[in-house]
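A.B. asks: what's the 3D shape of this:
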Amino acid sequence: MARSNRSRGRAARAREPHPELDIERMTASWRRIEVRGGREWNVQPVSELQAVKPYLCPGCGLEVAPGVAHLVVWRADGVLGDAADLAARRHWHIHCWRIVTQ
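C.D. replies: A predicted model of the protein is given here:
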């Protein structure tokens, strides 16, 4: 019997497991460590082109709109481990991160 190269559609994709978070991939690009308030924070910039979803900034409570450069920030010294810290990351306006965490 000949093999079909057609897509199997939504039903086949629905059975595939959801990929896990790849911590190394998420933390590999332009990430830096900053110390604020006696704690270490991972700070990773997001360019205008990479910003495709809206988020709420914890500094001002306003939306970080798609297409706006911003920062993704998460604990670098958390006690629950890297996966938990990465899951708790937040998207900040650049100016909010500078002002609120001085």
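A.B. asks: when you work out contacts or count neighbours from here on, use the C-alpha atoms and nothing else.
C.D. replies: Will do.
A.B. asks: show me where the protein has helices.
C.D. replies: 9-15, 23-28, 82-87, 94-100 (DSSP state H).
A.B. asks: nearest to Val64, of these?
C.D. replies: Closest to Val64 of the helices of the chain is helix 94-100 (Cα to Cα; 10.0 Å).
A.B. asks: and that closest one, what's buried?
C.D. replies: 94, 96-97 (16 or more other Cα atoms under 10 Å).
A.B. asks: just to revisit the earlier point, who wins for proximity to Ser47 among the helices of the chain?
C.D. replies: helix 94-100 (11.1 Å).
A.B. asks: quick one, strands of this structure?
C.D. replies: 32-36, 39-46, 55-56, 63-64, 70-75, 90-92 (DSSP state E).
A.B. asks: ok so, going back, which one among the buried residues of helix 94-100 gets closest to Glu40?
C.D. replies: Trp97 (13.7 Å).
A.B. asks: here's the other one to compare against:
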Amino acid sequence: MARSHRSRGRAAKSRAPHPELDVASLTAGWRRTEVRGGREWNVQPVSERQAVKAYLCPGCGLEIEPGIAHLVAWRADGVLGDAADLASRRHWHIHCWRIGPT
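C.D. replies: Got it, this is the predicted structure:
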């Protein structure tokens, strides 16, 4: 009789239910906090696929066209609260953000 080379423990593990994925925690990993000029900023990348609208980059004054990967940045330590900070977010070219917001 032929002998099986498959582990018996593997079959029991494959039947175990998978834990639910927490989408919020997975996507929050893309957002990061940076300190620039003594201010704290939330910075979140936008992929080519997610970039569906045109925005004006505050760093260079040029348009960020749809389909171009870029960053969204907003204050993390504003005095008017989180809602006001989020409402004042700006879309930046990646290069313009790297050389520094003014």
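A.B. asks: relative to Glu24 of structure 1, which of the strands of structure 1 is closest?
C.D. replies: strand 39-46 (12.9 Å).
A.B. asks: residues touching that closest one, excluding its own?
C.D. replies: Residues from elsewhere that reach strand 39-46 of structure 1 (Cα atoms under 8 Å, 6 or more residues apart in numbering): 27, 29-35, 69-77.
A.B. asks: what sits against the residue most central in space within structure 2?
C.D. replies: By Cα atoms, centre = their mean, structure 2 has its centre lying nearest to Trp30, at 3.0 Å. Going by Cα under 8 Å, 6+ apart, Trp30 of structure 2 touches 44-45.
A.B. asks: for Cys57 of structure 1, which of the helices of structure 1 is the nearest?
C.D. replies: Going by Cα to Cα, the one of those nearest Cys57 of structure 1 is helix 94-100, 8.0 Å.
A.B. asks: mean per-residue distance, the closest one to structure 2?
C.D. replies: Following superposition, helix 94-100 of structure 1 is found to deviate from structure 2 by 0.7 Å on average (mean Cα distance after the TM-score superposition for structure 1).
A.B. asks: that helix - contacts with which helices or strands?
C.D. replies: For helix 94-100 of structure 1, the packing partners by 3 or more Cα pairs under 8 Å, 6 or more residues apart in numbering; DSSP states H and E come out as strand 70-75.
A.B. asks: now the angle from the strand it packs on to strand 32-36?
C.D. replies: 70 degrees (axes from the mean of the first three to the mean of the last three Cα atoms, to 10 degrees).
A.B. asks: coming back round to it: compile the buried residues of helix 94-100 of structure 1 into TSV and extend it with columns for distance to Ala12 of structure 1.
C.D. replies: Converted to TSV, the buried residues of helix 94-100 of structure 1 look like this (distance: Cα to Cα, whole Å):
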residue	distance to Ala12 of structure 1
Ile94	41
Cys96	44
Trp97	43
